[in-house]
Every structure is written in structure tokens, then in C-alpha cells.
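Q: Give me the fold of what follows.
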Amino acid sequence: MARPRSEEKRLALLNAAAETVAEHGLAASPTSLIAKKAGVAEGTLFRYFPTKDDLLNELYLHLKQDMCEAMKKHYTATAASPLRERAQSLWNSYIDWGLAHPLANKAVNQLAVSSSLTPETLAKAQAMFPEAVAETELSGNQVFAGQTDFADAVFLALADTTMAFAARHPRKAKAYKASGFEAMWKMFNDD
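A: Next up is the predicted model:
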């Protein structure tokens, strides 16, 4: 008879996977290393996640859920706020989360551009924070028309650069965050 699964072990596996993906990348993150970091046998990992792709999809949702919950706590705009204010609140919340969780941020960004994620996983992740979807559809932008994946990658590159400089120079973090937002706003908004 199989032992019941424990939420504690599942979370340990997800946290170990996030750390491993962030440190080694997707291709160089064997399940044996993830299991070792979680303090379980590799067979135990497969009791929780039948395949590595199942693990990566669950990891993506786990990280996105954490990110969305943190961002919602700090999202200060309202539906009636001007688009620029809503976009800046979203940007600031995202940058703050990334600075507070650098390994999770690196892992989720690597997962976001991988071919391992299913359309169902992407749809679930998008539904977690509908405000973010609305704010990313900035008014009238023709530069990225029909290129959502490319626009997302450009956004992430700018956000990662902002986070890297803010982490390296904490006293200038507020200025980097503001400059990063201005660059993002000009890139994505045709106004």
C-alpha cells in the first residue's frame, strides 16, 4: 500500500525545483538533484509528479501563485485609476516581488520561455491575476501587435535589468524602479 502524500514533501520538492532551475537552468536540472535538495528519494519525486514536465508545470503555477498573491497585496491602483497609474502599480509590485524572491523570479522566468508549459498551465497562471493581464494590454501599441510572447520577453528583460541594478545598488533602487517603468511605459504605450 502506497504511503499518503504529504503537503510538506510536495512543497519541499517544489522549492528544491525552483532553486535548482534558478541555479542550473531547465536542461541542467535533473530530477535526482531536485530530489536530493528536497531530502527525498528520486522515486518519491515521481510519486508527487509523474513526469519532469508535470513537475515543471506545477512549479510554474506554484511560483506564479506566490508572485500574484504578493503583488495583489501591494497593488495600489483601482479599476478607476488611469492606465498609467495601474501599470506603474503593477510594475512596482512585480519588481518588489522579484527583489524579495530572486531565485523564484529567475526560475519562473526560465519556465515562462520553456516549451514544457502546457496551454492549460498558461491559462491557469493568467487567470490568477486578471489585473495584470488588463494592464499589459496598454493602449494602442502597434510595436508588439500580434507578438505577445516577444512583448512578454522584452518586459521580463527590462524588469530583470531593473531588479539586477536595484539589488546591486539598494540606495538607488527607487530610482531604478522609476526609470525602468518609464522605459517600459514608452515602449508599450503609443501615447
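Q: Please make it C-alpha for all contacts and neighbour counts, starting now.
A: OK.
Q: ok, residues contacting stretch 184-191?
A: Contact partners of stretch 184-191, identified using Cα atoms under 8 Å, 6 or more residues apart in numbering, comprise R84, L138, S139, G140, N141, Q142, V143, F144, F155, L158.
Q: do stretch 152-166 as well
A: Against stretch 152-166 from outside (Cα under 8 Å, 6+ apart): I95, G98, L99, N109, V113, K172, A173, K174, Y176, K177, G180, M184.
Q: distance of the nearest residue to the third one once chain neighbours are set aside from D53?
A: Counting by Cα to Cα, 6 or more residues apart in numbering, M163 is the residue found nearest to L99 once chain neighbours are left out, at 6.0 Å. Relative to D53, M163 is positioned 28 Å away (criterion: Cα to Cα, to the nearest Å).
Q: out of the two, which sits in the busier spot?
A: Shown here are M163 and D53; by other Cα atoms under 10 Å, M163 has more neighbours (26 against 14).
Q: host element of the more buried one?
A: helix 148-168 (DSSP states H and E).
Q: what does S93 give?
A: helix 83-100.
Q: Likewise for A80?
A: Counting by DSSP H and E, A80 is part of no helix or strand.
Q: How many residues are close by it?
A: A80: 8 neighbours (other Cα under 10 Å).
Q: before we go on, could you also do this sequence so I can check it against the first one:
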Amino acid sequence: MNVQSETRKNMDKRQQILEATADLIAEQGLHSCPMAMVAKHACCGAGTIYRYFETKEELVQQLFLHLTEVMASHCMAGYDESACIKKRFYSFWGNFYRYMREHPRDRALMEQLSASPAISELQREKALEPMNKALTRLLAEGKSQMLIKDLPDEIITTMTFGSLTMMAKKQQLSPQMFPQAVQAEDLLNLCWDAIKA
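A: Predicted structure coming up:
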């Protein structure tokens, strides 16, 4: 076996372990997810997991990093820093909402991992840095142009994040509550109206 195929096999196995862990945490919760169960779900031995991750905590941390990288790439897709404030708001948060709605496992996983003591505040900040930088610039420019209310960024982002995440969750868990399709544009209009100056 050549070095390249061995590397690919290792990356595939590592990814397989991450995916199995993601599935189990999203379905059963972090504390109901022992390494033996991860190994079984990943179709590997428990020892194989420890070749890639020294501890369960490291596995959870790497999973969080992977999840935030994927989420950031979705949120930033087509995001144009030179566009007007409203267009940037709709682009970023529209991408975020669609990602949360279309990836229920990742939404549930983000809920679990964001509250996990295995993820330090420093790790959380570092993982979310690309998205936070874009949002910080967006909000600063919006406030300086008097387009966005002069409230702390944390209030604005938490309100928007929470509203869109909860709508995605409700649509996934209780679709009967929404007999007509919920349009992303309508939700973004509500969020924009809540923060615009």
C-alpha cells in the first residue's frame, strides 16, 4: 500500500469516527455516548479511535472544530464584504438558517457541543472566529451608518441566532405546526426589522 492511500484510509477512518460520534451525540446526547458505542457505530475497534484521538474530550473538541468549519463555510458562501449592510445580513443569516434547516443532525449537535464543558470558552471563540469577525464588521458598519440599532453585538447575534435556530428546530421536530412552507425571506425580514435602527 502506498503512502497516499494509507493517508486517505486514515483520513477516511478518522472522518468515519467523527461522523459516528456526531450521529450518536445528536441522537442520544454527549453523556450517553461511550467510546465503545462510538467504535461500534464507526465499525472499528475502540483501540482504533485512540489512534486518532487520545481521549473522548479530544474527540469531542475535534468534532466541534469540524462542525464549526463546515458551518462557517456554509454561512460565508457567497458572502460579499463589499455589499450593502442589509444584503450582507441577509446573505450570512440566510445561509445560516438554510444550513440549520437542512442539517438537523448538525443543528442538534451544535446545541449539545456548545453547552459541553469539554469545549473551553477559548476553543469556542477560536472555532467561531471566522464567522464572528464577519459579524463584528457587519454590525460595526451597520451601527456607524445608523442602519442597525446601537445595542451590544451579543444581544443582536443571540437574538438572530436563537430565532433562526429555533425556527429550524421547530420545523424539523413539529412540521405540523407549519402547514404552509416557511419562507427564509420572511424570517430574515422579521430578524432585520428587530435590529434595524
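Q: Among the contacts of stretch 184-191 of the first structure, which ones are in helices?
A: The helices, defined by DSSP state H, take in R84, F155, L158 from those.
Q: Contact partners for A46 of the second structure?
A: M35, A36, V38, A39.
Q: How far does the longest helix belonging to the second structure sit from its chain's centre?
A: The single longest helix within the second structure, with elements called by DSSP H, is helix 3-28. How far helix 3-28 of the second structure lies from its chain's middle: 18 Å, per Cα atoms, centre = their mean, to the nearest Å.
Q: circling back: please tell me which residues of the second structure the helix or strand that comes right after the helix holding S93 of the first structure aligns onto.
A: Per DSSP H and E, the first helix or strand lying C-terminal to helix 83-100 of the first structure is helix 102-112. Helix 102-112 of the first structure corresponds to residues 104-114 in the second structure, going by TM-score structural alignment.
Q: quick revisit: quick one: what's aligned to the residue nearest to L99 of the first structure in the second structure?
A: Residue pairing (TM-score structural alignment): M163 of the first structure is matched to A168 of the second structure.
Q: How much space separates that match from E111 of the second structure?
A: 12 Å.
Q: Aligned counterpart of G29 of the second structure in the first structure, please.
A: Checking TM-score structural alignment: G29 of the second structure goes with G25.
Q: what two of the contacts of stretch 152-166 of the first structure are the furthest from one another?
A: The span of the contacts of stretch 152-166 of the first structure, defined through Cα to Cα, is set by V113 and K172 at 29.6 Å.
Q: Next, count neighbours for A108 of the second structure.
A: 19.
Q: Go ahead and confirm it touches G29.
A: No: counting by Cα atoms under 8 Å, A108 of the second structure stays clear of G29, with 9.2 Å between them.
Q: picking that back up, now the match of helix 102-112 of the first structure on the first structure. Mean distance?
A: In the superposition with the first structure, the average deviation recorded for stretch 104-114 of the second structure is 1.4 Å (mean Cα distance after the TM-score superposition for the first structure).
Q: in that stretch, what counts as buried?
A: Buried residues in stretch 104-114 of the second structure, counted by 16 or more other Cα atoms under 10 Å: P104, R105, D106, R107, A108, L109, M110, Q112, L113.
Q: ok, which pair from the residues you listed is furthest apart?
A: Most distant of those, by Cα to Cα, are P104 and L113, 14.1 Å apart.
Q: tell me which element P117 of the second structure falls in.
A: Assigned by DSSP H and E, P117 of the second structure falls outside every helix and strand.
Q: Counting neighbours, what do you get for it?
A: Residues near P117 of the second structure, counting by other Cα under 10 Å: 9.
Q: go on, Q126 of the first structure?
A: Quick note: Q126 of the first structure (other Cα under 10 Å) scores 16 neighbours.
Q: go on, D66 of the first structure?
A: 14.
Q: What's it aligned with over in the second structure?
A: So D66 of the first structure corresponds to V70, using TM-score structural alignment.
Q: Give me the distance from the helix or strand where its match lies to the chain's centre.
A: If you go by DSSP H and E, V70 of the second structure is part of helix 56-76. A distance of 7 Å separates the centroid of the chain from that of helix 56-76 of the second structure, by Cα atoms, centre = their mean.
Q: Which other helices and strands does it contact?
A: helix 3-28, helix 85-102, helix 104-114, helix 121-144 (3 or more Cα pairs under 8 Å, 6 or more residues apart in numbering; DSSP states H and E).
Q: Nice, that's everything, thank you.
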